[in-house]
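Novice: this one's sequence-less:
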């Protein structure tokens, strides 16, 4: 079987900018309009700041790609960019266009950690380095981990990864990471409650479609090994069982618990499940 092509965003794509939700909203509107343009034209249309030599438009466009809310149509290297909403991006634009809901932020975070199309630093912290770092680690330990991965100086290597989860303008509602007074960074596991079921199920089906497009069933162990369905949310064994129980109750997957490891079979398509992502929000 051919290896999947990986298009993770490079380490410094963000230019140290955090993903401000007001600008993500503006980019979603631009994509929904069907327009295209170079960075300056996108800046004029969206109000996202863009200077002559630098600006936030490239970073926000890349954040939106990494979060899985848009894809670029045509030649990605062209100066003219034409973003298009993904099924996840479309339901977010319709139901939570300012990304205020905690579950929206969690799914966008999951996508940033993606093996295939996320962002390199998020992938290294929340997937590859998850076991080494744990759920609580000193900031210097994180710097050391990333500097070893990239073979670079540790100064500034973390970038905006922690800040974005502490800033109300970005992703504080999900608050995946926060830093305590003694420079200890705490990682929160994704919450498991009823309102998250359809969203987690849609994300799981998307992982299956992306990584195992011809499979009609897959073991949970293989889905985590290849795509991080348990590792990226930060779940332990018990939490992962509660999560799969929740997703099964929503009718999104069938679970065969007679086998070890457990086997799951889709009972819906990812696109159908994305459309129901907000059904259980109170």
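Specialist: Here it is on my side, so go on. From a predicted model like this one, the values you see are computed outputs, not experimental measurements.
Novice: only C-alpha atoms for contact and neighbour calcs from this point on.
Specialist: Fine.
Novice: give me every residue that touches residue 129.
Specialist: residue 145 (CA atoms under 8 Å, 6 or more residues apart in numbering).
Novice: typo on my end, residue 210
Specialist: Residue 210 neighbours (CA under 8 Å, 6+ apart): none.
Novice: Please, which helix or strand holds it?
Specialist: helix 197-211 (DSSP states H and E).
Novice: If you count neighbours, what's buried in stretch 128-144?
Specialist: By neighbour count with 16 or more other CA atoms under 10 Å, stretch 128-144 contains the buried residues 128-130, 133, 135, 137-139, 142-144.
Novice: The closest residue to residue 17 other than its chain neighbours in helix, strand or coil?
Specialist: Of all residues not flanking residue 17 in the chain, residue 160 sits nearest, at 6.6 Å (CA to CA, 6 or more residues apart in numbering). For residue 160, the assignment made with DSSP: H, G, I helix; E, B strand; the rest coil gives coil.
Novice: ok, second structure coming up, stack it against the first:
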């Protein structure tokens, strides 16, 4: 069962682009300091018990942008290879492409922010389908053990806010009222290398050492279609596009189809923004 404290890392604050950007800048400088010093230098508010500095450090980490450690209240920040590329290309997170990267990292299986990952990877009923909020809370109660009456405020309010009027709202991926609807998406050519990064990154994490995976691994193991809002046909189109780019090869003569990687994460990161007009 998921550790309850890990679900409340957000302290009820949803992720905000300006604060993620400021943490990114400090990480680019390999900054070290207390949450109060980080607040003073960045303008991100904090307090004795609650504040936005620590949640946004953790958000930036879940988004794959920074590494951090904390020793006796001193946070040491640094950029990941992904964060280095984002900081060079889009330090203020203005591009939807950057937000798709952050959304992917937040929802990746086993390694994302717990409640974001749970919503997309486990509770998600299928593209174009809906899930009632009551159904989500009942499912999540079995997952994390938090009372249904507390799940909204303690676990999912920040997830809802991030997709309805927050950092990920521009992506048009989720509509959240009494029903939670997962909106079908089409392939976006400027995201070609985001798709390949997501596939290869999850491949490394979930299938380490394997050069070949199946179509089932892609869709059910990695949750590739759910992450990006693709139905099965669109998911196949995207994989074929990545094959056309020479990033992988697909054998559809077998069942299930097999996918062989011909690229790695390190080679794809410098290309993430190369298709932006």
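Specialist: Sure, I can see it. Bear in mind the structure is a predicted one, so any value in this text is a computation, not a measurement.
Novice: if we can go back for a sec, for the residue nearest to residue 17 of structure 1, list the residues it contacts.
Specialist: 14, 16-18.
Novice: From residue 255 of structure 1, how far out is it?
Specialist: Distance, residue 160 of structure 1 to residue 255 of structure 1, using CA to CA, to the nearest Å: 38 Å.
Novice: With residue 114 of structure 1 instead?
Specialist: For residue 114 of structure 1, the distance to residue 255 of structure 1 equals 24 Å [CA to CA].
Novice: If you count surrounding residues, which of the two has more?
Specialist: With neighbours defined as other CA atoms under 10 Å, residue 114 of structure 1 and residue 255 compare such that residue 114 has more, 27 against 20.
Novice: Per the alignment, name the residue of structure 2 opposite the more buried one.
Specialist: Alignment note (TM-score structural alignment): residue 114 of structure 1 maps to residue 108 of structure 2.
Novice: contacting residues for its match?
Specialist: Contacts of residue 108 of structure 2 by CA under 8 Å, 6+ apart are 117, 121, 202, 222-223, 227.
Novice: do that again at 10 Å, thanks
Specialist: By CA atoms under 10 Å, 6 or more residues apart in numbering, the contact set of residue 108 of structure 2 is 62-63, 114, 116-118, 120-121, 198-199, 201-202, 205, 222-224, 227.
Novice: One more: residue 235 of structure 1?
Specialist: Taking CA under 10 Å, 6+ apart, one finds 135, 188-192, 229, 241-243 in contact with residue 235 of structure 1.
Novice: mind redoing it with 8 Å?
Specialist: Contacts of residue 235 of structure 1 by CA under 8 Å, 6+ apart are 189-190.
Novice: Name the SS class of it, please.
Specialist: Under three-state DSSP, residue 235 of structure 1 falls in the coil class.
Novice: What's the match for it in structure 2?
Specialist: For residue 235 of structure 1, the residue aligned by TM-score structural alignment is residue 230.
Novice: ok, back up a step: what residue in structure 2 is paired with the residue nearest to residue 17 of structure 1?
Specialist: Per TM-score structural alignment, residue 160 of structure 1 is aligned with residue 158.
Novice: ok so, going back, so the helix holding residue 210 of structure 1 aligns onto which residues of structure 2?
Specialist: Mapped onto structure 2 using TM-score structural alignment, helix 197-211 of structure 1 spans residues 192-206.
Novice: Okay, buried residues for the matching stretch please.
Specialist: Quick answer for stretch 192-206 of structure 2 (16+ other CA under 10 Å): 192-203, 206.
Novice: Please enumerate the helices of the stretch 101-250 of structure 1.
Specialist: Under the criterion DSSP state H, counting those that start in this stretch, helices of the stretch 101-250 of structure 1 are mapped to 102-112, 120-123, 130-133, 139-150, 197-211, 220-227, 237-249.
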